[in-house]
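Novice: structure for this input, please:
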Amino acid sequence: MSGDVDMLSEDDRPLSRKPGPSGQNGHVASNGHGLLPEESSMSEDDEMPLSQISRVKSEPMTPVRAIKRKKIQSDNSSSGEDAPLASSPAKRAVSGAVRMNGALEATTTTTNGKKPARKAVNSDADDDVPVTKGKRATDGNGNGARPPARKRVKQERRESSLNSESDDDKPIRKVPSKAKRKVKKEESDADDESPSDDNKPIKNASPKAAAKRGQKEKESSGTPAPKKKKATKVKDEEGDAAPKRGKKKEEDDEEVFRWWEQQDPDGDGTQKWQTLEHNGVYFPPPYEPLPSNVKMRYDGKPVNLPPASEEVAGFYAALLESDHAKDKTFNKNFFDDWKNILQKHPPRDGTKIVEFLRCDFRPMFEYFEAEKAKKKAMTSAEKKEAKVAKDALEAPYTHCVLDGRKEKVGNFRVEPPGLFRGRGDHPKKGALKLRVRPEDITINIGEGIPTPKPNVPGKWKDVMHDNTVTWLATWTENVNGNHKYVFLAAGSSIKGQSDMQKFEKARELKNHVDRIRKDYTADLKSKLMADRQRATAMYFIDRLALRAGNEKGEDEADTVGCCSLRCEHVTLQPPNQLVFDFLGKDSIRYYNQVTVDDQVYKNIRICKDGKNDDDNLFDRVSTSSLNKHLASYMKGLTAKVFRTYNASITFQEQLDQGTPEKGTVQEKLNAYNHANRMVAILCNHQRAVPKTHEQSMGKMREKLRGFKYERMKLRHALFAIDAKYKKKQKYAEDESDLDDDGVAEHEDSMKAKEIEKAEKKFQKDNEKAAEEGKEPLEDSVLKDKRKEIEEEFKRLKKERGTRKAVLKRERPAEKIEEAIEKLDDKMKTFKLQMEDREAGKEVALGTSKINYLDPRITAAWCKTHEVPIEKIFSKTLLTKFPWAMEVDGEWKF
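Specialist: Coordinates of the predicted model:
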């Protein structure tokens, strides 16, 4: 180490260092607008709450500077943060660069010293999360159903209190004998063996094995199994039986395994399960050749391609009018790979395809577009029938049996072949993703479980029985050589434990963060260059929520993090400002101008002194060495934990400071989204303005104009009843931006919508009649409806400019006044929604919710401020975080 470290006598004197390699600055291709993809772990639909979240507008974009990647010479082994994830990430939207002034202030927080509720086990990877070994209650079918949450919590507290009574106190509840409990346990486990209809292909573990396992768990925990309750009908005061819950509701309850209430939810950290049974993965159907009249052209002549070559040509043809087909790298990689396929499967007519520009994929594209149009034109009954058929094929693969209980599988579908699209300026975009076959896949099942058969011809590459991992299947994709895994779904017990441990680890950091900050602040002046660089990197990771960063290969996109920053990525602006400009994870541009401590500014000047732009800024710090140093403060602490901690603590403080106590629900939602935006800006969760944003905002403006039109008609109805209302200030003024032309335009739009609505209803009624074998409606029915609509809008036209109106349904003045007041409230709420959506158009709020914000913060906030959580969390997130929903309103991160 002495050879790498020089001593300093003064802080201002530049530290000596090893000379970095020099070279010409390279460039990374850009689209000219700095538009880069947005990171996400779920699809956009999954991010959307039941009440649609909104978007925010950021400052103007700044063009991305040319950035060259430089291979780091020091050891930069990958940490758990930036390593490739198990499965393919979701498709990202492109993102524009956003200035993020104020991000530094948003993250300078103090801790309250409150200890976390539970110390988490050191685990960073999803596949390292143990399965709970605790007991679980079952219903009559052994499906893990439990009574409603609040009632059950109260009941369990009461039982806990009874069990802890002294010997002198008689228990209120009679506890069954050990023999009876054992019998009930065996009966429950036996019931667990009768699978539901949707799970017939899966054979459950034997009742004896399950009973034996349950007995071992009971003995190890020292806690008797909860008594199984008999199903009883609840009667009201008059003795009538309460209505039964719907079947769907019961099924939902049965799927919830309340692992977080067990005695040992974290397990022993090694063995993750005892029995695992599943049906493997679902392979996509084989390729179906195109009709004989659909062929690509070469030099204007149709080419007779064999199926293997035609399939690859179709991948490109489907993207013909997308931005991908305009990308030179994408086109080159596609054509290179396609030529390899053509060598193995040449055209049947002997055509030699040698130049890309002479290829014409238009006929294939037009055929695909026509097929899309046909699917879109399908009736609802046809779409439903197609979905039922698809679901039936996939049903055996959607669930597995883990330790005797049914769990949902996540990405059970094998990705079909296609063209790799990548993110940002990935050098391999356009490369051919080969079809994955059973011979490529290793599956993991329990010992002694029958090996499942693939749904396509072939045999598995290997069959493993490793209960120390949680993946069900794995293979290696051919483009980047990444390992793909099939895990359980987000709402499973294993994933839930992983999420809970992650956030508990971040909460635990509160107890150490002051000491860590004190130490790295002192090391900013260290005479050891390595320590000084490490302290500066920790400052950036803590205050700016930067990722640690890892070394990239030559065939990967040039993205960097804190430890892999190059001198060109940080610009000094006297007296104490730094400008960061680089491509982060998923090729998302990070641009931030921040004011830093004087010593940090001085250290960056020293680190850059005498180096070329493409030299490493921190040439004596690696991700592995940094994480090793952090682990000396707290078990399992990595740079990634800092990012989760800063995101959650910032979010909690923003909510506490910005939520109006007596505001409306929409005002509180706006405050919530504002806090989320602060975190999204801090974590650089950008996105490009959605293509449909202006269209969406136009629809909202049209809807607002409709509210104003409705209010105008109500006012004019009051004037027709009594002229005195014209003198009241509340009703006298006309609605803003709603003149005669606006009224005419709105009424024309209303008329067109009414006619369209009538036509759709007429078509739907005829479809229903055909299904029931009845005669279709006469065309005169639709004609009469159209005539009725025409007459109504002629009447409205006559009312224009008269300041008087007659409502369809006669109402007294008092009711009209009430209607106007309600409409005013509705308009106020809607305007807030519009402002919120416009504000968030360039910031992705979903990524923070899914990955960085402790969901218990949201659950507690909703309870405290009486906001329905369905307005914030989508159904997917509610399923993902069931353990977070039961915190009380006083809970704080």
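Novice: switch to C-alpha atoms for all contacts and neighbour counts from now on
Specialist: Fine.
Novice: regarding the residue lying closest to residue 23 once chain neighbours are set aside, what is its secondary structure?
Specialist: Leaving aside its chain neighbours, residue 23 sits nearest to residue 614 (7.5 Å; criterion: C-alpha to C-alpha, 6 or more residues apart in numbering). Judged by DSSP: H, G, I helix; E, B strand; the rest coil, the three-state class of residue 614 is coil.
Novice: residue 614 touches residue 25, doesn't it?
Specialist: Yes: the criterion here is C-alpha atoms under 8 Å, and residue 614 meets it with residue 25 at 6.6 Å.
Novice: mutual contacts of those two, please.
Specialist: Counting by C-alpha atoms under 8 Å, 6 or more residues apart in numbering, the common neighbours of residue 614 and residue 25 are residue 68.
Novice: between these two, which one's more packed in?
Specialist: residue 614 (23 against 14; other C-alpha atoms under 10 Å).
Novice: how close does that one get to residue 26?
Specialist: Residue 614 sits 9 Å away from residue 26, taking C-alpha to C-alpha, to the nearest Å as the criterion.
Novice: repeat that for residue 332.
Specialist: For residue 332, the distance to residue 26 (C-alpha to C-alpha) stands at 20 Å.
Novice: ranges for the strands of the stretch 651-800 of the chain?
Specialist: Using DSSP state E, counting those that start in this stretch, no strands are found in the stretch 651-800 of the chain.
Novice: can you give me the helices for it?
Specialist: With helices called from DSSP state H, counting those that start in this stretch, the stretch 651-800 of the chain shows them at 665-682, 693-721, 729-732, 740-771, 779-799.
Novice: can you redo the ones you listed as JSON lines with mean neighbour count and distance to residue 485?
Specialist: Formatted as JSON lines, the helices of the stretch 651-800 of the chain follow (neighbours: other C-alpha atoms under 10 Å; distance: least, C-alpha to C-alpha, whole Å):
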{"stretch": "helix 665-682", "mean neighbour count": "23", "distance to residue 485": "28"}
{"stretch": "helix 693-721", "mean neighbour count": "18", "distance to residue 485": "35"}
{"stretch": "helix 729-732", "mean neighbour count": "13", "distance to residue 485": "64"}
{"stretch": "helix 740-771", "mean neighbour count": "14", "distance to residue 485": "44"}
{"stretch": "helix 779-799", "mean neighbour count": "13", "distance to residue 485": "55"}
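Novice: one more to line up against the first:
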Amino acid sequence: MSDTGSEDDVPLARTNGSLSSPKVSRTTDRDLDRSVGKKMTAKDRNQAGLSIRNGTVKGDPMDLDQPTPNGASKRKSRLSITNNVNYKDESDSDGQPLAKRPRKSKATSDSDDLPIGRKRNGKLPPSYTETSMLDDDSDDDQPLGAKLAQKKRSIENKANKEAKAIRAAESKGKRAIKKEEDSDDDVPLTKSRPAKRQSNGNSKKANGVKKEESDSDVPISQKVAAAKKKAAPKGKAPSIKKEKSEEPGDDEDEADDENAWWNQGPNDDDSVKWTTLEHNGVLFPPAYEPLPKNVKLFYDGGEVDLHPEAEEVAGFYGAMLKSEHCEKPVFNKNFMEDFREVLKATGGAKDAKTGKKIDIKHFEKLNFDNIYNYYSAKSEARKARSSSEKKTEKAEKDEFEAPYMYCKWDGRKEKVGNFRVEPPGLFRGRGDHPKTGKLKKRVMPEQVTINIGKGVPEPPPPEGHKWKAVQHDDKCTWLATWKENINNNTKYVMLSANSTIKGQSDWKKFEKSRELKKYIDKIRADYKRELKSELMADRQRATAVYFIDKFALRAGNEKDAENEAETVGCCSLKYEHITLKEPNTVVFDFLGKDSIRFNAEFMVEPQVFKNLKLFKKSPKTDGDDLFDRLTTTQLNRHLSSYMKGLTAKVFRTYNASYTMATLLRDLKIPKNATILEKVKLYNDCNREVAVLCNHKRSVGAQHEAAMAKLGDRLKGLEYQKWRLKQMILNLDPKQKKKKGAIYFALPEELMESWIKDHQKFLVEEMRTKITKKFQKDNEKRQADKERPLPEKELKERLKTADELAAKFKKENKSKKVEAEGKGPTVEKLLQQISKKEDQIRALEIQASDRDGNKEVALGTSKINYIDPRLTVVFSKKVNVPIEKLFSKSLRDKFMWAIKSVEAEDDWQF
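Specialist: I've put the predicted structure just below:
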């Protein structure tokens, strides 16, 4: 499968730096073997391919090359929480509830003057040994790292065996069919031959396999086992709650499922996308409303008057004055440059009192406080609107947007996704984007091209404007397009995620990853062999494919350094983007897609580590390409030689889906497991996919606070349970001897000071609820044109909270709790205690699940990488409502998966 590029294939841009030798000499190989092999233990070799750390990594005296940062601006590190929050441990408490305690100051990052790889004082984020996993509660003394390595190898071995089995079955099927055709050829023409069987899935089996016509996108299940007769559907379809939507047009009759595209598969015709297309164009943001005359921008202590266009730009900055973006020097620098350009184009600024022109040069002399206060007050007023006002505004907004929300695509009513043109503002970007703070200009109709069918009414542009162009391209799936000014990227208006065209795109993506099942063993065997190739180009390509398969790296494309962020992928990695640490650890540190920093540490196989030392060999230095004899085009050409359409992205989807399929298949669920426990087990599998496939993230800044709130809720339930037990003693003191003193003892974590604070919280919570209920009642009365309730009614209602406060005070003094409710009995109280224990168990599962997900974006995996049909099959198999696993938006997006699996009880990835 070699597809080696010669030196002539290397782009000129890559030959300016130090270029690797075209071949690897035996002497070089032996020298590298001696430097690597002796230092690697059996444990190191066994754990190759695992992610050790995800996040900022300490400097290490064993670093082999000590690279500098990415060559971009220096960035502050994000520190992760190193230990799970113990939401029950209050030994160091000062008596306050966790949620009410002052937040501990975060550890400051190291000096920004130090390279990222050399910082020493920050805490390391969690390693794979600290990550919550499926079987981390077992009593096995085997380290979790070894378990993960074994599990990963086991899954890969299964995949390799399955690939060979699929190809063997297809080969047998082809031979059997060929034999049958050959025997037909021996029949004399004068004798009638039986009619050729239709390959409709019910034809006569040839060793259980239907003839495969070509390597198209037909699902593997159809290629391998379509000859088997389909059994009648067993069991029920996934439980889907019928949700009434208020969106216009949703009451129309839906297409018959018999004609749904997922029953036949998407149309493979990549030319014509539609026959008729009709829509109403795009919705532009409202025009700018000037600031009140008393709200001014200040410069050097004085008020200034601005042209409305310049005032709007100043308002963009003023509205976000207190955000973290305004603390970034790059953001402020870019804003000031664009602001000065707008000032120049609109006649500049004038002194509000004298009318003289002012040259605004220095950013530090600008004062946006008045503008910020104005927009903050406006925001608070919006939040303070009554529910009836919000409903009225929403109804008006929906009515105004209704014409743009849907289009007619081949006669079907399809929902449009992003029909709103993005309003102007300041570009924020993700990560450390170099253009953050620049002005996103208002998009005008004259910049927009409309795509629509011939012979239908063209959508009218806003009054006084015209479209850039109107075209009728039935090979495009977009409805409108324009270019934004920040990165000069083309923006498109597309159909929504739950549309037919998007569903077909998802279907093809996941079927392509299923197709990879047939070839994964050959690909892995080839790149492992070529890791030792004599040709440098082959060795570099094999190492890159190893990275893509094991660490889910993107392939990477060439960038225009002047106009785009300095983001890289696998093929465009530079010398300084990896650090090597003996015996087999590689530290990646670079800006990936959307300028998100990829900063992770991995164990690799000895030969890969040896190759990386070779690729970084002197005279290479910062700025030189790591894979200087490999381009993205060459890599994709090589991958497509195994399978049509195979790219780096297919590996991410395949690895995630295949791993999830294996984990769900091997999952053991207790017979008496609740739905919540089953959902947690599913999430555990999802989380393990993230670890094994290296789809991880840094711990969110709000995680500790969220866990603290959950801890308070758990303690609150424990307090309520304890009060119920005290009520039992109040009714029947003999129960203490019957059940034992320990049963009625106050839990250790419920200290007296915490109880008093919690009682105050409960009283205030009741006051808040009563007040909100009173306000809501008055809003309803106002809507019904009735007189509002008087304030004395509110005071009367608030007496309930006063009574609760008095009750708590009496309990604290007497150390007794009187039984509450109508006709309280010991039996009733025991039933209430049982309910509280169920609530505590459910909340503990939720807390455990959330803490386990602190490094994992489960939603991203569900949306992009894991075949949704796996979730649907799991839902059917274990009787978990699909609503518990997919949100409403995901159920709409993956309706094709839900419907297509209804008739396939035995569907497998």
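Novice: circling back to that earlier point, so which of the helices of the stretch 651-800 of structure 1 is nearest residue 10 of structure 1?
Specialist: Closest to residue 10 of structure 1 of the helices of the stretch 651-800 of structure 1, according to C-alpha to C-alpha: helix 665-682, at 34.3 Å.
Novice: can you tell me what sits against that closest one?
Specialist: Here helix 665-682 of structure 1 makes contact (C-alpha under 8 Å, 6+ apart) with 53-54, 56, 100, 103, 106-107, 544-545, 647, 650-651, 654-655, 658-660, 686, 829, 832-833, 836, 840, 843-845, 847-848, 865, 867, 872.
Novice: with stretch 359-368 of structure 2 instead?
Specialist: Contacts of stretch 359-368 of structure 2 (C-alpha under 8 Å, 6+ apart): 297-301, 314, 317-318, 321, 332, 336, 340, 348-349.
Novice: and what of stretch 721-733 of structure 1?
Specialist: Against stretch 721-733 of structure 1 from outside (C-alpha under 8 Å, 6+ apart): 715, 718, 719, 813.
Novice: what's the answer for stretch 458-466 of structure 1, then?
Specialist: Residues from elsewhere that reach stretch 458-466 of structure 1 (C-alpha under 8 Å, 6+ apart): 437-447, 451, 453-454.
Novice: what about those residues, which are in strands?
Specialist: Using DSSP state E, 442, 443, 444 are the members of the contacts of stretch 458-466 of structure 1 that sit in strands.
Novice: tell me the residue in structure 2 aligned with the last one.
Specialist: Just to be clear, that refers to residue 444 of structure 1. In structure 2, the residue equivalent to residue 444 of structure 1 is residue 451, according to TM-score structural alignment.
Novice: the nearest residue to residue 586 of structure 2 once chain neighbours are set aside: how many residues sit nearby?
Specialist: Residue nearest to residue 586 of structure 2 in three dimensions, not counting chain neighbours: residue 580, with 4.9 Å by C-alpha to C-alpha, 6+ apart. The tally of other residues near residue 580 of structure 2 (other C-alpha under 10 Å) stands at 22.
Novice: in ChimeraX, how would I select just the buried ones from the contacts of helix 665-682 of structure 1?
Specialist: Restricted to buried positions by 16 or more other C-alpha atoms under 10 Å, the ChimeraX selection for the contacts of helix 665-682 of structure 1 reads:
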select :53,54,56,100,103,106,107,544,545,647,650,651,654,655,659,660,686,833,836,840,843,844,845,847,848,865,867,872
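Novice: for the aligned partner of the residue nearest to residue 586 of structure 2 in structure 1, give me its contacts.
Specialist: Taking TM-score structural alignment, residue 580 of structure 2 has residue 572 as its aligned residue in structure 1. Each residue near residue 572 of structure 1 by C-alpha under 8 Å, 6+ apart is listed here: 578, 579, 601, 604, 605.
Novice: quick one: the helix or strand encompassing residue 572 of structure 1 to structure 2 mean distance?
Specialist: Assigning secondary structure by DSSP states H and E places residue 572 of structure 1 in strand 570-573. Its aligned residues in structure 2 lie a mean 2.5 Å from strand 570-573 of structure 1 after superposition (mean C-alpha distance after the TM-score superposition for structure 1).
Novice: quick one: what's aligned to the residue nearest to residue 23 of structure 1 in structure 2?
Specialist: The alignment partner of residue 614 of structure 1 in structure 2, by TM-score structural alignment, is residue 623.
Novice: just checking, that match touches residue 573?
Specialist: No: contact criterion C-alpha under 8 Å: residue 623 of structure 2 and residue 573 do not qualify, at 9.4 Å.
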